[in-house]
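S.K.: Curious how this folds, go ahead:
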Amino acid sequence: MKIVIINYGAGNIQSIKFAIKRLGYEAVLSDNVSEIKAADKVIFPGVGEASSAMKKLRDSKLDAIIPDLKQPVLGICLGMQLMCNSSEEGNTQGLGIFDVDVKKFSDKVKVPQIGWNQITDLKTSLFKGIPEKEHIYLVHSFYAPICSETIAVSEYEVPYSAALQKDNFYGTQFHPEKSSTIGEAILKNFLEVI
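M.R.: Model (predicted):
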């Protein structure tokens, strides 16, 4: 199986690569369009700020190919947020894969939300074998509200989308690669079940 992690200079790339290796697979980092298109599975990571990350995607022309990918794609953290219509962070236009706009948590709570939180309302094979109320690891100041594409829910000030899915596109607000054995099981589901 060919696994490609999109390399666009906005990633927690090494920790994802190590997590995939622990599952017995090798992943390659690439910004090469034909290599990404030829992959069996694509992982779209992201750590950082939305508008500068989108600029990197546009500069490398990756913004044009990601929405057209036909194989399973997993966006992680900022990667998931960039797959949405827009983000309040830097007033950023997203890739428009998920039909939801990313919002900022209010000033009433400490941001970023850092640490472990529960996930509930788990749907789709991404969460096959994962019990309700398991804990996952998050670091974020922005969130995707609950919408028709929500497949897992977490709560911090408000309930929000911990994961999204539309067709072959999946996204997790949490970091599966930093979420211990549960995160590893979710990553395994993406690689082996989906």
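
S.K.: When you work out contacts or count neighbours from here on, use the C-alpha atoms and nothing else.
M.R.: Will do.

S.K.: quick one: the strands in this protein?
M.R.: 3-6, 27-30, 41-44, 73-76, 84-87, 92-93, 98-104, 113-119, 134-140, 142-143, 150-156, 158-166, 169-172 (DSSP state E).

S.K.: Tabulate those (CSV), appending mean neighbour count and distance to residue 179.
M.R.: Formatted as CSV, those follow (neighbours: other Cα atoms under 10 Å; distance: least, Cα to Cα, whole Å):
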stretch, mean neighbour count, distance to residue 179
strand 3-6, 24, 18
strand 27-30, 16, 19
strand 41-44, 26, 16
strand 73-76, 26, 12
strand 84-87, 22, 23
strand 92-93, 19, 28
strand 98-104, 20, 22
strand 113-119, 16, 8
strand 134-140, 19, 5
strand 142-143, 24, 18
strand 150-156, 20, 14
strand 158-166, 21, 13
strand 169-172, 26, 12
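
S.K.: One more, please, to line up against the first structure:
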Amino acid sequence: MDIVIVDTGCANLKSIQVAVKNLGYDSIITSELSKISKSKKIFLPGVGTASAVMSILSKKNIIHIIRECKQKILGICLGMQLLCDFSEECNGVKTMGIIKSSVLRLKTNNLPLPHIGWNQITFSKTHPLFKNIPNNSRFYFVHSYIVPINKYTLSTTNYGVDFSSVVQKNNFFGVQFHPEKSGDIGAKLLKNFLEI
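M.R.: Here you go, the predicted model:
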């Protein structure tokens, strides 16, 4: 199976590749359009700012390839947020517009930002992505912006407010946490995605 990790210029590309390798799959990190469009599964990672990653994707002409792709794609952390219409980050950034939602700054009252550490995801119905994953399992988060709960939300997490921790629209999946940093439970979710 051809698995592509889109080269977004961020720091966690190798850790995703290692996590996929540990599941018995080979993957390539690339920004080559032909390799992305011919792949069977795509990971869209993101660390840093929405404006920086959108700029990289724009320069490499990757945005339209992602918008048009029919294979399953998993946005991780910022990668999930980039699937939305718009982010409040950096005075406002237009993102890919696949999922009709804005990305908002996390308002937590007295809790520190960014939201860093292990937190639960809660889902109300079964889904292939959650196969063998108990409800309220804990995953590792690092973020200051959120996708509000919307019609594409598959699971929610609370950190001062409830927000979307997993979303899906057709072949587009997104997780706000880092499965590649979430131990055995994160590996299960990655395996489920690869086997959907």
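
S.K.: Superposed, what's their TM-score?
M.R.: TM-score for the superposed chains, counting by TM-score structural alignment, normalised by the length of structure 1: 0.97, backed by 193 aligned residues with a Cα RMSD of 1.1 Å.

S.K.: ok so, going back, make TSV out of the strands of structure 1 and add distance to residue 57 of structure 1.
M.R.: What follows is the strands of structure 1, written out as TSV (distance: least, Cα to Cα, whole Å):
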stretch	distance to residue 57 of structure 1
strand 3-6	10
strand 27-30	13
strand 41-44	11
strand 73-76	14
strand 84-87	14
strand 92-93	12
strand 98-104	17
strand 113-119	26
strand 134-140	20
strand 142-143	19
strand 150-156	25
strand 158-166	21
strand 169-172	17
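
S.K.: List just the one of the ones you listed that sits closest to residue 20 of structure 1.
M.R.: strand 27-30 (6.9 Å; Cα to Cα).

S.K.: Please measure how far the first residue of stretch 169-182 of structure 1 sits from its last one.
M.R.: Length of stretch 169-182 of structure 1, first residue to last, Cα to Cα, to the nearest Å: 20 Å.

S.K.: How much space separates residue 4 of structure 2 from residue 125 of structure 2?
M.R.: For residue 4 of structure 2, the distance to residue 125 of structure 2 - Cα to Cα - is 29 Å.

S.K.: Need the residue closest to the centroid of structure 2.
M.R.: In structure 2, the residue lying closest to the centroid (Cα atoms, centre = their mean) is residue 76, at 2.1 Å.

S.K.: quick one: contacts for that one?
M.R.: 43, 44, 45, 46, 174, 175, 176, 177, 178, 179 (Cα atoms under 8 Å, 6 or more residues apart in numbering).

S.K.: if I pick the residue located most distally from the centre of structure 1, what's in contact with it?
M.R.: Residue farthest from the centre of structure 1, counting by Cα atoms, centre = their mean, is residue 108 at 25.6 Å. With contact set as Cα under 8 Å, 6+ apart, residue 108 of structure 1 has no partners.

S.K.: Next: the one 3 residues further on.
M.R.: If you count contacts by Cα under 8 Å, 6+ apart, residue 111 of structure 1 has them with 105, 140, 141.

S.K.: What lies in contact with the longest helix that structure 2 contains?
M.R.: Counting residues, the longest helix found in structure 2 (DSSP state H) is helix 183-195. Here helix 183-195 of structure 2 makes contact (Cα under 8 Å, 6+ apart) with 19-20, 23, 41, 74, 128-133, 137-139, 178-180.

S.K.: and if you look at stretch 86-93 of structure 1?
M.R.: Counting by Cα under 8 Å, 6+ apart, 49-51, 54, 81, 85, 94-96, 100-104, 142 sit against stretch 86-93 of structure 1.

S.K.: Residue 6 of structure 1 contacts residue 45, doesn't it?
M.R.: Yes. Assessed by Cα atoms under 8 Å, residue 6 of structure 1 is found in contact with residue 45 at 7.0 Å.

S.K.: what do we get in structure 2 for residue 126 of structure 1?
M.R.: Aligned counterpart of residue 126 of structure 1 in structure 2: residue 129 (TM-score structural alignment).

S.K.: okay but its match is in contact with residue 196, surely?
M.R.: Yes. Contact criterion Cα under 8 Å: residue 129 of structure 2 and residue 196 qualify, at 7.5 Å.

S.K.: Which one of these two is surrounded by more residues?
M.R.: For the pair residue 129 of structure 2 and residue 196, the greater number of neighbours falls to residue 129 (20 against 9), based on other Cα atoms under 10 Å.
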